[in-house]
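Asker: All I have is the shape, not the residue letters:
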């Protein structure tokens, strides 16, 4: 299995975990659970989505913005990745 395929499978697994978390929110709402519990589940989903977005953005920056013909220097790309990760935490 290629590195790209492994990365793709990791992203798909992450999406499936997020889907499970969203399903847990629905079950919690149907049961009428306490608002604090629902809010905690929502925060977990938000964290998962932000983490997934950061990963996809990092891959995009690394693969498409730092190619040989790109004008974006590698050190600037790394700074951009750090900024994205900090913003999405």
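Answerer: Received the coordinates, thanks. Keep in mind that this is a model prediction, so the values were computed, not measured.

Asker: okay, CA-based contacts and neighbour counts for the rest of this
Answerer: OK.

Asker: Can you say which helix or strand has residue 68 in it?
Answerer: Assigned by DSSP states H and E, residue 68 belongs to neither a helix nor a strand.

Asker: Count the neighbours of it for me.
Answerer: 9 (other CA atoms under 10 Å).

Asker: Next one: it from residue 62, what distance?
Answerer: 11 Å (CA to CA, to the nearest Å).

Asker: ok, structure two:
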């Protein structure tokens, strides 16, 4: 997907997700109830989906909708995004 500029908000999201993954691991190691693990995994899934939404929006703004892009650049940006959506939205 091309270059993603350093974005402190995205990095903060990734770090929070890493913490949530750590909490899932601890819950499993500690033998916590399935419901606790499920809630933690669901929270991770929601956080990852939110991160995905932000990265998609950034990609669209930078590689599809940015003023001054050539038609070939726009097509390449759209094709990259479509390939990711097709591969991971199953």
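Answerer: Nice, thanks for sending it over. Treat the numbers as computed from the prediction; the structure is a model and nothing was measured.

Asker: Report the TM-score for the pair.
Answerer: Once superposed, the chains reach a TM-score of 0.69 (TM-score structural alignment, normalised by the length of the first structure), with 70 aligned residues with a CA RMSD of 2.3 Å.

Asker: which residue is nearest the centroid of the first structure?
Answerer: Central residue of the first structure (CA atoms, centre = their mean): residue 52, 1.0 Å from the mean position.

Asker: and it, how far is that from residue 68 of the first structure?
Answerer: 26 Å.

Asker: and what of residue 54 of the first structure?
Answerer: Distance from residue 54 of the first structure to residue 68 of the first structure, by CA to CA: 23 Å.

Asker: Tell me where the first structure has helices.
Answerer: Along the first structure, counting by DSSP state H, helices occupy 3-31, 35-60, 74-87.

Asker: before we move on, back to that, now check the residue nearest to the centre of the first structure against the second structure: what is it aligned to?
Answerer: For residue 52 of the first structure, the aligned position in the second structure is residue 51, judged by TM-score structural alignment.

Asker: what about residue 7 of the first structure, how many residues close to it?
Answerer: 13.

Asker: let me fix that: residue 40 of the second structure
Answerer: Residue 40 of the second structure has 19 nearby residues by other CA under 10 Å.

Asker: Next: residue 44 of the second structure.
Answerer: 20.

Asker: quick one, what contacts it?
Answerer: 17, 20, 21 (CA atoms under 8 Å, 6 or more residues apart in numbering).

Asker: Looking at those, which one is closest to residue 47 of the second structure?
Answerer: residue 17 (6.5 Å; CA to CA).

Asker: which ones are touching the closest one?
Answerer: Contacts of residue 17 of the second structure (CA under 8 Å, 6+ apart): 44, 47, 48.

Asker: and with 10 Å instead?
Answerer: Neighbour list for residue 17 of the second structure: 11, 23, 43, 44, 45, 46, 47, 48, 51 [criterion: CA atoms under 10 Å, 6 or more residues apart in numbering].

Asker: ok, now residue 22 of the first structure?
Answerer: Residue 22 of the first structure neighbours (CA under 10 Å, 6+ apart): 16, 28, 41, 42, 44, 45, 46.
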